[in-house]
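K.L.:
output the structure for:
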Amino acid sequence: MSPHKAPDSSRRSDRSRRAIYDAALALVGETGYARTTIEGIAARAGVGKQTIYRWWPSKAAVLMEAFLDLAARQAEEAEGEGEGEGEGGIPDTGDLAADLRLVLRATVDELNDPAIAGPTRALTAEGIVDPDLGARFVEHLLDPSIQLYVTRLRAAQASGELRADIDPRIALELLIAPLTHRWLLRTLPLTHAYADAIVDYALGGLSAEPRGGAPRP
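P.N.:
Okay, here's the model as predicted:
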């Protein structure tokens, strides 16, 4: 007889954790954040709710970790398919406008994806009333993306495509804030044409005549 092999508890925990991630993301997408409960996540994942409470203090914490895991997996898949530049950075083809249109179009596609839109809306809204969650949301999800824009805009400054006196952190807000505003308020559809227009307006300016640089706030 072959010796009895003890169950691998780490593999069991990984399977349970993955099931909880998938359940949390699915429920938020189907029923919304307010109606998603720890009990519902546990039932969907096939685990006891005490398992969830042992690993996370709240459903917001579950959703945060599940969404981070989703983002990491999608980044790995994109790299495997040869998308992006470097380690998930914004492409640098030497044409800033084209590179920004590409990344803003990809952002539009993500925000229109129900699998991403539901959790992102939930975390955004909950982060407003929960400062600790909001800080983690900014640190782990927003800041890494913002830094990619800063890096690309600084490269454009170095190559002479952008004015040397602009603040990249302010400049990037001209690109991502309009998308976020329209997406959060659901005023009008998010489209690739809208993303292209944002890039054109941000890089070309709105004034009919060139003006001197405005003082920094």
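K.L.:
all contacts plus neighbour counts: C-alpha atoms, from now on.
P.N.:
Will do.
K.L.:
what's the nearest residue to residue 140 if we skip its chain neighbours?
P.N.:
Nearest residue to residue 140 in three dimensions, chain neighbours excluded: residue 68, at 7.7 Å (C-alpha to C-alpha, 6 or more residues apart in numbering).
K.L.:
the one you found - that's part of a helix, no?
P.N.:
Yes: counting by DSSP: H, G, I helix; E, B strand; the rest coil, residue 68 falls inside a helix.
K.L.:
wait, it sits on residue 138?
P.N.:
No: taking contacts as C-alpha atoms under 8 Å, residue 68 lies outside contact range of residue 138: 11.8 Å.
K.L.:
following up with a second sequence; could you model it the same way so I can compare the two?
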Amino acid sequence: MSPHKAPDSSRRSDRSRRAICDAALSLVGEVGYARTTIEGIAARAGVGKQTIYRWWPSKAAVLMEAFTDEGARRSADVEGVGVAEDGELGIPDTGDLAADLKLVLRATVDGLNDPAAAAPTRALTAEGIMDPALGAQFVENLLEPQLQLYVTRLRAAQEAGEVREDIDPRVALELLVAPLTHRWLLRTLPLTHAYADAVVDHALRGLSVRP
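P.N.:
All right, here's what the predicted structure looks like:
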């Protein structure tokens, strides 16, 4: 008979953490941020609320980690998007800026159209407008790291002579991501791969080096 092995506490804790993050995302999507509570998250995850307080100081902190994990997981699941030599997520650099940007924006469209992700993202975005502190956290922890990936890729394109030297990458990236966000927020027109491709084509006409 094989000897009895003690439970692996680190694996059990990771399962609990994942369950808590999943519960937080689902609850904020169903009832909104304001009505989501630590008690509700704990009940949905099947853990005690003290477990949550031991790892996070607030429900906002739970949601920030949940969104960060989910964003990284979705990026890693998209073929060709995101794993650099140092293991960090990033925009691919194949030497074809248009193709690289279209790949990433198509993945963004898929993420925004996914009901499981869209509902909690909308709820947290709306709450961030009403709560400046939460909004600042949302931008700093979730949006800004993703936007910096565009800055890095556009700077590489400048160095390769694909993008004009006088372009500010931080401003230029908004030509790419803002139209998608605008259409997603208003929900008046479909958000499609074809639209993402058109956004890239139109933006690069203004950014590219001209003969």
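K.L.:
ok, now how distant is the residue nearest to residue 140 of the first structure from residue 136 of the first structure?
P.N.:
Separation of residue 68 of the first structure from residue 136 of the first structure (C-alpha to C-alpha, to the nearest Å): 11 Å.
K.L.:
could you do residue 36 of the first structure as well?
P.N.:
20 Å.
K.L.:
what about the helices in the second structure?
P.N.:
Under the criterion DSSP state H, the second structure contains helices at 9-31, 38-45, 49-55, 59-77, 97-113, 115-130, 132-138, 144-159, 169-186, 193-207.
K.L.:
could you export the ones you listed as JSON lines, including mean neighbour count and distance to residue 83 of the second structure?
P.N.:
Output for these, formatted as JSON lines (neighbours: other C-alpha atoms under 10 Å; distance: least, C-alpha to C-alpha, whole Å):
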{"stretch": "helix 9-31", "mean neighbour count": "17", "distance to residue 83 of the second structure": "22"}
{"stretch": "helix 38-45", "mean neighbour count": "18", "distance to residue 83 of the second structure": "30"}
{"stretch": "helix 49-55", "mean neighbour count": "14", "distance to residue 83 of the second structure": "28"}
{"stretch": "helix 59-77", "mean neighbour count": "18", "distance to residue 83 of the second structure": "7"}
{"stretch": "helix 97-113", "mean neighbour count": "19", "distance to residue 83 of the second structure": "13"}
{"stretch": "helix 115-130", "mean neighbour count": "17", "distance to residue 83 of the second structure": "22"}
{"stretch": "helix 132-138", "mean neighbour count": "15", "distance to residue 83 of the second structure": "23"}
{"stretch": "helix 144-159", "mean neighbour count": "17", "distance to residue 83 of the second structure": "12"}
{"stretch": "helix 169-186", "mean neighbour count": "16", "distance to residue 83 of the second structure": "20"}
{"stretch": "helix 193-207", "mean neighbour count": "17", "distance to residue 83 of the second structure": "22"}
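K.L.:
and those helices as CSV, adding distance to residue 88 of the second structure?
P.N.:
Formatted as CSV, these follow (distance: least, C-alpha to C-alpha, whole Å):
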stretch, distance to residue 88 of the second structure
helix 9-31, 21
helix 38-45, 29
helix 49-55, 24
helix 59-77, 10
helix 97-113, 15
helix 115-130, 22
helix 132-138, 20
helix 144-159, 10
helix 169-186, 20
helix 193-207, 24
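K.L.:
of these, which is nearest residue 3 of the second structure?
P.N.:
Nearest to residue 3 of the second structure among the helices of the second structure is helix 9-31; the distance by C-alpha to C-alpha comes to 17.9 Å.
K.L.:
mean distance, that closest one to its aligned residues in the first structure?
P.N.:
In the superposition against the first structure, helix 9-31 of the second structure averages 2.6 Å from its aligned positions (mean C-alpha distance after the TM-score superposition for the first structure).
K.L.:
so which elements touch that helix?
P.N.:
Under the contact criterion of 3 or more C-alpha pairs under 8 Å, 6 or more residues apart in numbering; DSSP states H and E, helix 9-31 of the second structure touches helix 38-45, helix 59-77, helix 115-130.
K.L.:
out of the ones you listed, nearest to residue 167 of the second structure?
P.N.:
Of all those, it is helix 59-77 that lies closest to residue 167 of the second structure, at 26.9 Å by C-alpha to C-alpha.
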